[in-house]
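Asks: got a predicted structure here, sequence first:
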Amino acid sequence: MLVLNGPNLNLLGTREPGVYGALTLAELEARCRAHGAALGLQVECFQSNHEGTLIEQIHAWGLAHRSGQALGVVFNPGAYTHTSIALHDAIKGVEPLPVIEVHLSNVHAREAFRHHSWIAPVAAGSIIGLGPDGYLLALEALARRAGLRSNP
């Protein structure tokens, strides 16, 4: 399983803690790995501020999924959610790899430009506004889709 984070998420814990919380990216990744292990999953984490690097990760995991080596991706595309048709196309191009879109904050309660997602139409689902718990719920959902136990 891959937990993929987009631009500015490397600043978690210091960037707008009132919106994104006080948890650092390293702490969030540790929680995801521990929760994944409790579900019987190996979780890898990756973050990039670069759209092309995120696309390359999606492509690589799509190939791994086709060969039976990957179950899915939990993806917080950050601001690229609202701007990147290229990420939309990358996810669509690696179907049937399940990708669950996750956002820490409720993007629909924020600025109007954050209300549209280019990722949602090609994602297996979206979890929005539940903070770090959204990542854990996404891991559980992907585990269930793969037929693994989902309650740690």
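Replies: Now that the structure is in, tell me what you want to look at.
Asks: make it CA atoms for all contacts and neighbour counts henceforth
Replies: OK.
Asks: isn't W118 up against H82?
Replies: Yes. Using CA atoms under 8 Å, W118 is in contact with H82, at 5.9 Å.
Asks: as a quick check, tell me the outermost residue of this protein.
Replies: When distances are taken from the C-alpha mean of the chain, A112 lies farthest, 21.8 Å away, according to CA atoms, centre = their mean.
Asks: max-length helix in this protein?
Replies: Counting residues, the longest helix found in the chain (DSSP state H) is helix 51-66.
Asks: that helix: how far from the chain's middle?
Replies: When distances are taken as CA atoms, centre = their mean, to the nearest Å, helix 51-66 is centred 13 Å away from the chain's centroid.
Asks: which of the helices or strands spans L23?
Replies: Element membership of L23, judged by DSSP states H and E, is empty: it is in no helix or strand.
Asks: nearest residue to it other than its sequence neighbours?
Replies: Counting by CA to CA, 6 or more residues apart in numbering, L23 lies nearest to G13, which is 4.8 Å off, once chain neighbours are set aside.
Asks: would you say the one you found is within a helix?
Replies: No. Under DSSP: H, G, I helix; E, B strand; the rest coil, G13 falls outside any helix and is assigned coil.
Asks: for comparison:
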Amino acid sequence: MKIAIINGPNLNLLGKREPEVYGSQTFEDYFAMLQKKFMNVELYYFQSNIEGELISKIQEYGFSYDGIILNAGAYTHTSVGIGDAMKAITTPVIEVHISNTYARESFRHQSYLSGNAKGVILGFGLKSYELAIQSFFL
């Protein structure tokens, strides 16, 4: 099984950015733990602060991978383009958020992605990614 994790803007700052919201662990360290825990899964990771690069990766992985886990960060609430890319592909996408977006600012309550996702997992910290991986085995 091949699963790609795609992270959007500012998620390269995990471990430094707002640790009270996002925790103190870097994503690279967490990703290494995921690779050890899910040795039977080929995990790939991509992060970009650029919307078009995220769309290109969704399109690249979207016809040959078994799953995509997408945390589009703030683009979740603004990007029709990312939502359209999700709709155009055949690979199922799980939308993930580290924080509970509904417990935050009201603009974070709207997602342009959720309607095109297989499911949405939010509010469980970095564990949200692990739950998303497990969902592909259900």
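Replies: In hand now; what should we look at? Keep in mind the model is a prediction, meaning the values are calculated, not measured.
Asks: for the two chains, what TM-score is obtained?
Replies: The TM-score (TM-score structural alignment, normalised by the length of structure 2) is 0.95; 136 aligned residues with a CA RMSD of 0.9 Å.
Asks: which residues sit in contact with the equivalent of G23 of structure 2 over in structure 1?
Replies: G23 of structure 2 maps onto G21 in structure 1, with residues paired by TM-score structural alignment. Applying CA atoms under 8 Å, 6 or more residues apart in numbering, we find G21 of structure 1 in contact with L12, G13, G131.
Asks: how about the residue nearest the centre of structure 1, secondary structure?
Replies: The residue lying closest to the centre of structure 1 (CA atoms, centre = their mean) is F75, at 1.6 Å. What three-state DSSP gives for F75 of structure 1 is strand.
Asks: translate Y129 of structure 2 into the numbering of structure 1.
Replies: Using TM-score structural alignment as the criterion, the counterpart of Y129 of structure 2 in structure 1 is Y135.
Asks: and for N10 of structure 2?
Replies: Aligned by TM-score structural alignment, N10 of structure 2 pairs with N8 of structure 1.
Asks: tell me who's in contact with the match of Y129 of structure 2.
Replies: Applying CA under 8 Å, 6+ apart to Y135 of structure 1 gives the contacts C32, V74, V102, I127.
Asks: burial of S135 of structure 2, as a residue count?
Replies: Using other CA atoms under 10 Å, S135 of structure 2 has 14 neighbouring residues.
Asks: ok, the match of N10 of structure 2 to A64 of structure 1 distance?
Replies: Distance of N8 of structure 1 to A64 of structure 1, given as CA to CA, to the nearest Å: 27 Å.
Asks: and what of A34 of structure 1?
Replies: The gap separating A34 of structure 1 from A64 of structure 1 is 22 Å, by CA to CA.
Asks: show me the contacts for Y44 of structure 2.
Replies: Contacts for Y44 of structure 2 (CA under 8 Å, 6+ apart) come out as K2, I3, A4, I5.
Asks: which SSE is it in?
Replies: strand 42-47.
Asks: compared with structure 1, how much does that strand deviate?
Replies: Taken over the aligned residues, the distance from strand 42-47 of structure 2 to structure 1 averages 0.6 Å (mean CA distance after the TM-score superposition for structure 1).
Asks: okay, and which of the contacts of Y135 of structure 1 map to strands?
Replies: Residues of these located in strands (DSSP state E): V74, V102, I127.
Asks: and the equivalent of the first one over in structure 2, how many neighbours?
Replies: Yep, that's V74 of structure 1 we're talking about. By TM-score structural alignment, V74 of structure 1 lines up with I69 in structure 2. A count of nearby residues for I69 of structure 2, using other CA under 10 Å, gives 27.
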